[in-house]
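> Okay, predicted coordinates and the sequence, questions at the end:
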Amino acid sequence: MRVAIAGAGAVGRSIARELIDNGHQVLLIDKNPASIKPERVPDAEWLLADSCELSSLEEASLDRCDVVIAATGDDKANLVTSLLAKTEFAVPRTVGRVNHPDNEWLFTEAWGVDVNVSTPRIMSALVEEAVSVGDLVRLFTFRQGNANLVEMTLPADSPYVGKPAGLIPFPENCSLVTILRDGQVYVPDAEQPVEAGDELLLVVATDLEDELEELLAPEEHKDR
């Protein structure tokens, strides 16, 4: 897979290293000469250019890329890069980095963003995930499917503690992805009982989150 990353700062370089380690071809683009440091990621291609300029993206052969990641520290630049990649070069998949939470609403398909990654949201979700029991924590949003990856630590008073996962009447547009227990990852099995303290990872439609929360932890949410 060929991936272009706009923004060759610490974030862009880290993404590049991870992708290269996984066998992908990576092009790093940055308009700041001080950010062009090929020795930091020697296996990547490097291009000194402005990703907001159409001519720069043509030079980068964006039409040959499978994914474009807009990872600069400027939300406006990330939006313009994503839009040009999608509309002018028909890149199949775009990922936009959200730097300021107030701008997250802009990072949608209307601006050419297939997936947005909000650092503030991720950090707050990780904090919630670490301390919350009986509350759904949204970890990731799938824009194209109008669904979210969510997590819940099952409380001891859940009506499904000790019952097989297959007997939990999940909403139609909801799927249990995995169960995390005692440092182990368990593939959901219809016969496997769930236990208090299990971390359940689920994919659920956005408008069904409240219903799912009340299903799994009714005592925590009966007065809401």
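Cool, got the structure. Treat the numbers as computed from the prediction; the structure is a model and nothing was measured.
> use CA for all of it now, contacts and neighbours both
Noted.
> now the strands: where do they sit in this structure?
2-6, 25-30, 45-48, 67-70, 93-98, 115-118, 137-142, 147-153, 174-181, 184-186, 199-205 (DSSP state E).
> List the contacts of the residue nearest to the spatial centre of the chain.
Geometric centre of the chain, nearest residue: Phe140, 4.7 Å, by CA atoms, centre = their mean. Shown in contact with Phe140 (CA atoms under 8 Å, 6 or more residues apart in numbering): 122, 148-150.
> Can you name the two of those residues that sit furthest apart?
Maximum pairwise distance among the contacts of Phe140 (CA to CA): 13.0 Å, between Ile122 and Asn148.
> just checking, Pro188 touches Ile179?
Yes. With contact defined as CA atoms under 8 Å, Pro188 counts as touching Ile179 (6.5 Å).
> Look at these two and report which has more neighbours.
Between Pro188 and Ile179, Ile179 has the larger neighbour count (other CA atoms under 10 Å), namely 22 against 19.
> That one and Val185 touch, don't they?
Yes. Using CA under 8 Å, Ile179 is in contact with Val185, at 6.0 Å.
> Could you list the buried residues of stretch 211-218?
212-218 (16 or more other CA atoms under 10 Å).
> ok, and here's another one to check against it:
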Amino acid sequence: TLLVGTVFLVIITTAVVEGGFARYIAEYLDVIPMRVCIVGGGQVGRSLAERLEDRGENVVIIDNDEATIERVREAGYTVHIGDGTSTDALQAAGAENAKIVVAATGDDDANLLISQLARSKFDVETVISRVNKSDNVDAFENLGVRTISSTLATAWALDNAIERPALSNWMTELERSGDVQEIEITAESIVGRTISDLGDALPDGCLIALVGRDGASQVPDGSFELEHGDHITVLGRKEAVKQALERFHPHD
């Protein structure tokens, strides 16, 4: 289950271009960033909330199970008591001001209804859902909902553990002490430089794994020249990734 939470996080990081920058923007402008609403306070929902809050996101968890609500509160997260498949509950939790809604329950029917409401009633731009049975993926994608299949994520993890144990161990370590961020390049000191020319601008302990430009993504080599507005995926130690965020996308 923890693996699925990790995969959720990677997808959301991609969806929220400057997710990790939210806290810095909020402090600078003295405002509260738009919410990420997670429906389902189980282990997946709580693990996801922990990582997103570490990135500066304003997270609220929605659930109506008393035992789950108590665990969410004990973990220190904001929780709204209510049925996430209800329009009233979603509205009360702030879905109308949410930039992302995540349906993270173990029930595909509930997740589909949550996704429908988020899209049709609250016009949430980014809706992501956990899908517990892979046969149901099409129903979600027909609504424009981004999906994470629990079955496929688990199979992928088991395959890595068998065929690529070093990668599997690294992913586990990344979950514990590392981070992955997608950063939009706005620093003029970075624009026009190649990957190999970054030098000390790229902190020790992290690397650029992917560059997104004009809707396409690629793994860059040393000669790749960075442009303003490129979206780079940086992974490595948490502190190193945080430093990269501050250097590549500084706030005024």
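Perfect, thanks for sending it. Treat the numbers as computed from the prediction; the structure is a model and nothing was measured.
> Quick TM-score on the pair, please.
TM-score of the superposed chains, computed with TM-score structural alignment, normalised by the length of structure 1, equals 0.56; 140 aligned residues with a CA RMSD of 2.5 Å.
> returning to that earlier point: between the contacts of Phe140 of structure 1, which sits nearest Lys86 of structure 1?
Asn148 (22.9 Å).
> Counting neighbours, what do you get for the closest residue to the closest one other than its chain neighbours?
Spatial nearest neighbour of Asn148 of structure 1, excluding adjacent residues (CA to CA, 6 or more residues apart in numbering): Thr141 at 4.4 Å. Using other CA under 10 Å, Thr141 of structure 1 is surrounded by 19 other residues.
> and Thr141 of structure 1, what pairs with it in structure 2?
Alignment note (TM-score structural alignment): Thr141 of structure 1 has no counterpart in structure 2.
> And Thr141 of structure 1, how far from Val11 of structure 1?
20 Å (CA to CA, to the nearest Å).
> same check, this time on Asn22 of structure 1
17 Å.
> Same question for Asn103 of structure 1.
Distance, Asn103 of structure 1 to Val11 of structure 1, using CA to CA: 19 Å.
> just to revisit the earlier point, Asn22 and Val11 of structure 1: who's more crowded?
Taking other CA under 10 Å, Asn22 of structure 1 and Val11 do not tie; Val11 has more neighbours (14 against 10).
> To which residue of structure 2 is the more buried one aligned?
By TM-score structural alignment, Val11 of structure 1 lines up with Val44.
> Surely that match touches Ile38?
No. Assessed by CA under 8 Å, Val44 of structure 2 is found out of contact with Ile38, at 9.8 Å.
> so what sits against both of the two?
With CA under 8 Å, 6+ apart, Val44 of structure 2 and Ile38 have common neighbours Ala104.
> Name the residues of the stretch of helix or strand Ile11 of structure 2 belongs to that are buried.
Following DSSP states H and E, one finds Ile11 of structure 2 within helix 2-15. Of all the residues in helix 2-15 of structure 2, those buried under the rule 16+ other CA under 10 Å are 2-10, 12-15.
> Repeat that for stretch 33-40 of structure 1.
In terms of neighbour count (16+ other CA under 10 Å), stretch 33-40 of structure 1 has its buried residues at 35-36.
> Also stretch 162-169 of structure 2?
Neighbour-count burial for stretch 162-169 of structure 2 flags Ser168 (criterion: 16+ other CA under 10 Å).
> The helix holding Ile11 of structure 2 vs strand 98-103, what angle?
Here the directions of helix 2-15 of structure 2 and strand 98-103 differ by 150 degrees (axes from the mean of the first three to the mean of the last three CA atoms, to 10 degrees).
> measure the alignment partner in structure 2 of Val131 of structure 1 to Phe122 of structure 2 for me?
Counting by TM-score structural alignment, Val131 of structure 1 lines up with Glu163 in structure 2. Counting by CA to CA, the separation of Glu163 of structure 2 from Phe122 of structure 2 is 43 Å.
> and if you look at Ile12 of structure 2?
Noted for Ile12 of structure 2: a distance of 19 Å to Phe122 of structure 2, by CA to CA.
> before we move on, what about Arg146 of structure 2?
Relative to Phe122 of structure 2, Arg146 of structure 2 is positioned 17 Å away (CA to CA).
> Provide a list of residues in contact with Ala4 of structure 1.
Counting by CA under 8 Å, 6+ apart, Ala4 of structure 1 makes contact with 26-29, 62, 65, 67-69.
> Thanks again, I'm all set now.
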